[in-house]
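**Student:** could you look at this predicted model? Sequence included:
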Amino acid sequence: MHLQEPRLRQWHRALMEIPAPPFSEEARARWMLERMRELGLAATSIDREGNAIGYLREPVAGEPLVLLSAHIDTVFPAGTPLNITEEDALLTGPGACDNAAGVTALLAIAAALRHANVETGANILFAANVGEEAEGNLRGMRYLLLPAHGRRIAFAVALEGSGNETVVTRALGSRRFRVTLQGPGGHAWSDASLPNPAAVMAQAITTLYACDWPAYPRTTINVGALESGGSVTAIPESATALFDLRSVDATELLRAEVALFRAVEDAVIAANVKYDKPLLRSTIESIGERPAAELADDSPLLAIVRSVDRHLAMRTSECTASTDANLPLSLGVQAIAIGAGGRSGGIHTTHEWYDATGRELALRRVLLVLLDCCDLAVEAEAL
């Protein structure tokens, strides 16, 4: 695959030059569709959710499929300056690794299979999917796995970020909420006795952070955004905060959710108790949910990964993360997320960087895992 590297760098740079903020991935999806057609993939299209898809060969209704995906969206909002720099194998700029590296790897695998006219056991569905980041809530992957499509996904492999040896086998669950507190507002001096939504929100946040969250199973909370008021001399009419709750354990995740609701409720009740009628009210809106799940240690897919790694003299480094693999795992489909090679840093910052040195090894790894999955899917079908 090393002969492809100049083309991979061209693709990688081109992807970075196309903004793909959450819910605005159309331009990058169209670019991916063009590349898929150039490579000769079959039944290419952009589906109703915005995923660019194609098959290794013409699909047959009801046949087992192996899904190879890479999300095309980034965390960066519209208008983010790109400021891309390139020096030898090093690319720097928004989304250089997450997930331009994964999407480039998807194209590399498709190109290698088409160039060599490889006949796989099961057919492969290539998907450049939307909606992995931020409030996308895995919408692209959810659409791909809809039962109404009649697709029989035997295995799912998501290409995510960098690294040669990592494989995500444990899906980090998360729940995300938008909490809004609303009050009458007023003048900082003459209405000082009225409830302040910003202060009450601060109390709720302080209470939540004071909870004893376990190190195992690891559970975390984060307030990722705060918004309130517009003047230093005014009591704001509202305050809004975005909460991100994460855990590898579904029970602990539910406990964190209950703690959030209770912290908000208690803070609002305490603020309203001094008035004849409630002046402050709260709304809590769910803006995202990713199920916690795990690939069984004795699963055929994990056995394939370990076998390939032994063949390549690599160490299998299993880890936990929140990726597109969360959804198929939660639905009982054997799934992993796997690195696209190279090294990276500054993830989710505008100075994110990706060094493609050694990318070939990871691509070989992905290809071998994919081919073994295709064979096993057909064997399982025959049983």
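**Tutor:** Nice, I can see it. Residues are numbered from 1 along each chain as shown.

**Student:** hey, let's count contacts and neighbours off CA atoms from now on
**Tutor:** OK.

**Student:** residue 229 reaches residue 240, doesn't it?
**Tutor:** No. Residue 229 lies out of contact with residue 240 (C-alpha atoms under 8 Å); the separation is 9.8 Å.

**Student:** neighbour count for the two, which is higher?
**Tutor:** Using other C-alpha atoms under 10 Å as the criterion, residue 229 and residue 240 rank with residue 240 on top: 21 against 16.

**Student:** below is an additional structure, to be compared with the one above:
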Amino acid sequence: MSSRPLENKLKSIIDEIYNSQNFKQFQTFFENNYNQLLDLLCNITEIPSPTFFEDKKAEFVQKQMINYGLNNVSVDEQKNVIGRYLGSKSDKFIPIFAHIDTVFPIETELKVKKNNEIYSCPGIGDNSSSVAVMLMIIQAWKSNNYLPLFDVIFVANACEEGLGDLKGIKVFLEEYAVKFYPDIPPSAVLALDGTLGDIAHIGVGSKRIKLTIFSEGGHSWGNFGNENSIHILSKCISDISSINVPSDPKTTFNVGLITGGTSINTIASISSCFIDMRSIDQKELDNLENTILNIIKLNVNKTKSKFEIEYVGSRPSAFLPINHPLINLAILTGNKFDIKSFLRASSTDANIPLSKGIPALTIGAYDGSRAHTKDEYMVPSSLRKGILYVSLLLMSIIMWIEKN
């Protein structure tokens, strides 16, 4: 936590917002429209939205933003849905993100199953709950004619998951933010993703490569002795598996996919694998990358075969110091609703602004579990607390920025 004087200052900001007429109006609005929030959640969840194929969900979210009275709504080439909520002035701004893509293939059955206090469906928590909360906040603000101290940009962003490689937030910061706010970086960034109490302030960096081996190949009998790309790839993977990596700072690697060969009696001429490297420390991540590349070169260069490396993902490692006011605001705001906070490292949209020196956090807005599985579920009543938590935190961040 922060020093006592700073903590008292942050508590004062939170209390001022919490006791304000605006926040009381929002509380009433959320309570009166709780069933609408749940309907919205189900509608969002049941729209297929795998990474790179977010079109239908983007269209739905765009319509909702417009219906709620947000006038400055656009969809960029990355399929980010961007709603600009003008404040009393535009000398600074803060974007809030909730990604709309999921890890599930387009053909996945998406039908929300309701069982008392449990809603289950792929993607219902990660990240449909966050998108629903963000949209409902927009509606509450517009319905009560709320005027923030400065501009707030609501972004339902694409390409957060997997090989999407955080392209949605990357494009927003590189294009939209620069276009509308030249020479003014975001004062802070808030991303909605995860469960209640989660505060991701450390961005887990990652590098992902596709390694392909090209060999002579041939018939398993007639051309026995010719180089086999699978054998060479296997040797590379075996040596990679023996790499020692530090546990602190946590650093990991994984070979997640392997393809190659044409038949059991064919010497494979082409084979490939995908390698995932992660660390909370950029230096260790770079060291791991160099070690893996050297292993590949050493093994392949002993043969007549060739190799090709394609980078399919790169997420920078960065962090927000534990004593930063933004973290303390999130913890103290959670205390208002008896939410126990957990500081953690994760790979989220916050990675990108953090790597640019912009204060950023990723927080959760619901209770649930089994994300990234077909058994994913969430507790709908948790959104009563979650939406108030996100609202109070966002408004408190705005006031903190204005006062500093």
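**Tutor:** Right, received. Where do you want to start? None of these values were measured; they are calculated from a predicted model.

**Student:** tell me the centre residue of structure 2?
**Tutor:** residue 348 (3.4 Å; C-alpha atoms, centre = their mean).

**Student:** run a quick neighbour tally on the equivalent of residue 2 of structure 1 over in structure 2.
**Tutor:** In structure 2, the residue matched to residue 2 of structure 1 (TM-score structural alignment) is residue 31. Other residues near residue 31 of structure 2 come to 13 when the count uses other C-alpha under 10 Å.

**Student:** can you tell me how far residue 31 of structure 2 sits from residue 383 of structure 2?
**Tutor:** Distance of residue 31 of structure 2 to residue 383 of structure 2, computed by C-alpha to C-alpha, to the nearest Å: 10 Å.

**Student:** common neighbours of the two, please.
**Tutor:** Common contacts of residue 31 of structure 2 and residue 383 (C-alpha atoms under 8 Å, 6 or more residues apart in numbering): none found.

**Student:** I'd say the residue nearest to the centre of structure 2 and residue 363 touch.
**Tutor:** No. Between residue 348 of structure 2 and residue 363 no contact is recorded; they are 10.0 Å apart, counting by C-alpha under 8 Å.

**Student:** shared neighbours of these two, which are they?
**Tutor:** By C-alpha under 8 Å, 6+ apart, the residues touching both residue 348 of structure 2 and residue 363 are residue 193.

**Student:** quick one: the match of residue 2 of structure 1 is in a strand?
**Tutor:** No. Using DSSP: H, G, I helix; E, B strand; the rest coil, the assignment for residue 31 of structure 2 is helix, not a strand.

**Student:** now it: closest residue in space that isn't a chain neighbour?
**Tutor:** Nearest residue to residue 31 of structure 2 in three dimensions, chain neighbours excluded: residue 384, at 7.5 Å (C-alpha to C-alpha, 6 or more residues apart in numbering).

**Student:** what's the answer for residue 57 of structure 1, then?
**Tutor:** Residue 57 of structure 1's closest residue in space is residue 42 (C-alpha to C-alpha, 6+ apart), at 5.3 Å.

**Student:** next one: residue 303 of structure 2
**Tutor:** Sequence neighbours aside, residue 227 is the residue nearest to residue 303 of structure 2 in space, at 7.8 Å (criterion: C-alpha to C-alpha, 6+ apart).

**Student:** quick one: what's aligned to the one you found in structure 1?
**Tutor:** Using TM-score structural alignment, residue 227 of structure 2 pairs with residue 195 in structure 1.

**Student:** over to that match. Which of the three states is it?
**Tutor:** For residue 195 of structure 1, the secondary structure call by three-state DSSP comes out as coil.

**Student:** quick one: it from residue 373 of structure 1, how far?
**Tutor:** Using C-alpha to C-alpha, residue 195 of structure 1 is found at 60 Å from residue 373 of structure 1.

**Student:** list the residues that contact the aligned residue in structure 2 for residue 361 of structure 1.
**Tutor:** Under the alignment (TM-score structural alignment), residue 361 of structure 1 pairs with residue 385 in structure 2. Going by C-alpha under 8 Å, 6+ apart, residue 385 of structure 2 touches 337, 365.

**Student:** any idea how far residue 184 of structure 2 is from residue 385 of structure 2?
**Tutor:** For residue 385 of structure 2, the distance to residue 184 of structure 2 - C-alpha to C-alpha - is 33 Å.

**Student:** one more: residue 236 of structure 2?
**Tutor:** Counting by C-alpha to C-alpha, the gap from residue 236 of structure 2 to residue 184 of structure 2 is 47 Å.
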